[in-house]
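[1] Next comes the sequence, and after it the predicted model I'd like to discuss.
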Amino acid sequence: MPTIDRYPQRIVCLTEEPTEVLYALGEQDRIVGISGFTVRPPKARKEKPKVSAFTSAKIDEILKLQPDFVVGFSDIQADIARDLIKAGVEVWISNHRSVDGILGYIRRLGAMVGAAEKAEAYAQRAERHIAAIEAAAAAFFRRPKVYFEEWDDPLITGIRWVAELVRLAGGDDVFPQMSGESLAKHRILGDPGEVVKQAPDIILGSWCGKRFRPEKVAAREGWDAIPAVRHGDLHEIKSPIILQPGPAALFDGLEAMHKIFVEWEKRQRG
């Protein structure tokens, strides 16, 4: 009888976060295909064939790779998953939307490839990093009110893990009630004047896939009344480190926000 591998040996990653996790765990040799949007780690783009976008995938190319496991993210990739399942491929679509969800994702993916201990150690490292940032933020004299913008036309506010990271970094998201909506269409701000009313101290922009333009934000009608605009506190957080629910957000994304908040808070102390 042929030998059946206990754990997947040929994995296709439809989004960046499983690629980043598997490389961090030293399990990158299992990866046979990645998303074209993958930028972390940089060497993955050089080493692995790119077979998917976010809402589409080259099904034939994936099947040629003979994967025994495909990992994707969210309901947006449901059609890709359906086509692969119909072709007889085992597919796991995660749907986590929180910081705890990201930590659980690292542990689950590690267990699925037989690297549970390494995954646990990596998750604990992330938890220590989060705790250190949160402890530093607890010493703030004043916490900034923060507006996070995921897209500019229409205006889309930050998703749950982003709002949670804003809080952990030392800020307060001005639209916490919207962050719980998993779909972007439910986080659209119909009235830009709502941001003016919230008077954020800091505006963070991460326009998924394109450069944030603070001068365009500052020029919006009535936004000159916003403290963040008056004081020039408009900052870009690069989308690869904050808009994918994986390790990048817990490490680099969180740290980038915290550094911005620290500088703002220092100015408040005078």
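    Received it, and whenever you're ready, just let me know what you need. Residues are numbered from 1 along each chain as shown.

[2] alpha carbons only for contacts and neighbour counts from here, please
    Will do.

[3] how far out from the middle of the chain is stretch 131-150?
    Centre-to-centre, stretch 131-150 and its host chain are 18 Å apart (C-alpha atoms, centre = their mean, to the nearest Å).

[4] and it, how far apart are its ends?
    Across stretch 131-150, the terminal residues are separated by 25 Å (C-alpha to C-alpha, to the nearest Å).

[5] What are the buried residues along it?
    Within stretch 131-150, the residues that qualify as buried are 133-134, 137, 140, 142-150, counting by 16 or more other C-alpha atoms under 10 Å.

[6] Distance from the chain centre to the longest helix belonging to the chain, please.
    The helix spanning the most residues in the chain, taking DSSP state H as the definition, is helix 116-137. Relative to the chain's own centre, helix 116-137 is displaced by 16 Å; criterion: C-alpha atoms, centre = their mean.

[7] again with stretch 262-270
    A distance of 27 Å separates the centroid of the chain from that of stretch 262-270, by C-alpha atoms, centre = their mean.

[8] again, but for stretch 162-172
    Between the mean C-alpha position of stretch 162-172 and that of its chain there is a distance of 14 Å (C-alpha atoms, centre = their mean).

[9] Now that stretch: buried residues?
    162, 163, 164, 165, 166, 167, 168, 169, 170, 171, 172.

[10] Second structure for comparison follows:
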Amino acid sequence: MGPQRIVCLTEEPTETLYALGEEARIVGISGFTVRPARARREKPKISAFTSAKIEEIVRLAPDMAIGFSDIQADIASELIRRGVEVWISNHRSVDGILDYIRRLGALVGVPARADAYADALARDLDVIRAAGRALPMRPKVYFEEWDSPIISGIQWVSELVEIAGGIDLLPARSREPLARQRIVADDREIIDAAPDVIIGSWCGKKFRPERVAARPGWQDVPAVRNGELHEVKSPLILQPGPAALTDGVRELQRIVRAWAARHA
């Protein structure tokens, strides 16, 4: 049976449970949830990312709350003190996302359905990976998660850039799990690496390519010189769930393939 009254503190458990046909178990969602769109109409919003309406959650009488990462540790500890069972996942890679889907499916008693869904996502990624490897040219891609301070992309984003056919500019940095560990203190690191494409996904606000282009010293960066500054909306790529492995990676693929076509 598994938990029957689930509070989702982030978007990825909501999207996954809807995809598995188990949305009836959800009694509360993150206010940042945009996928699926119907979830915002159907479920009460009880949390942000670093804060939550604890009293409202308790009144919903959940038998489990599901969240993501150490950033939600304070929310988790308060809910635990109030008698709520909590699962905080901490995955950071594409394989981690697929495993998360399998584990969540097993948790709610539909392991076969979750395995089939994860397998289908993995097969789609294999097709995109093969197409990326077949490109005649592959661009160096700098992915920016925040602008002030400059924060580069996390591991699953780096991996999806490579799957889409790009060459991630800062793969070693992406393995750092915390955002503060991915702060680029000296942007000469990016300038000197000369990215062909810049992709911005500023979490919670619109990417402003003109601001990037106006940074001192960035005018001769190939991506800036050639107008290759693009946005992928943060709900598509910055949550470690199905969105990143579907619409998110397809947006990356679209950008990379268009660059390759222009430079073939």
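    All right, it came through fine. No experiment lies behind these values; they were computed from the predicted model shown.

[11] Tell me how they score on TM after superposing.
    The TM-score (TM-score structural alignment, normalised by the length of the second structure) is 0.99; 264 aligned residues with a C-alpha RMSD of 0.6 Å.

[12] on that earlier part again, please produce CSV containing the buried residues of stretch 162-172 of the first structure, extended by distance to residue 67 of the first structure and secondary structure.
    Below are these laid out as CSV (distance: C-alpha to C-alpha, whole Å; DSSP: H, G, I helix; E, B strand; the rest coil):
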residue, distance to residue 67 of the first structure, secondary structure
162, 32, helix
163, 35, helix
164, 35, helix
165, 34, helix
166, 37, helix
167, 39, helix
168, 38, helix
169, 39, helix
170, 42, coil
171, 43, coil
172, 43, strand
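
[13] And the furthest pair within these?
    Between all members of these, the longest pairwise span (C-alpha to C-alpha) is found for 162 and 170 and amounts to 12.5 Å.

[14] outside of stretch 145-155 of the second structure, which residues touch it?
    Contacting residues not belonging to stretch 145-155 of the second structure are listed as 92-93, 142-144, 170-171, 173-177, 179-180, 182-185, 200-203 [C-alpha atoms under 8 Å, 6 or more residues apart in numbering].

[15] Just to be sure, which of those are found in strands?
    Helix and strand membership here follows DSSP state E; of those, those in strands are 142, 143, 144, 200.

[16] now the strands: where do they sit in the first structure?
    Listed from the start of the chain, the first structure has strands (DSSP E) covering 11-13, 31-35, 50-52, 69-73, 91-94, 145-152, 155-157, 172-173, 202-205, 234-236.

[17] Of all the ones you listed, which one is nearest residue 216 of the first structure?
    Ranking the strands of the first structure by distance to residue 216 of the first structure, with C-alpha to C-alpha as the measure, places strand 145-152 first at 9.5 Å.

[18] So which bit of the second structure is that closest one matched to?
    Correspondence between strand 145-152 of the first structure and the second structure is established over residues 140-147, with TM-score structural alignment as the criterion.

[19] ok, the ones in strands among the contacts of stretch 145-155 of the second structure vs residue 79 of the second structure, which is closest?
    Comparing those against residue 79 of the second structure with C-alpha to C-alpha picks out residue 144 as the nearest, at 33.0 Å.

[20] Now for the equivalent of residue 232 of the first structure over in the second structure, how many residues are close by?
    With TM-score structural alignment as the criterion, the equivalent of residue 232 of the first structure in the second structure is residue 227. Counted by other C-alpha atoms under 10 Å, the residues lying close to residue 227 of the second structure total 15.
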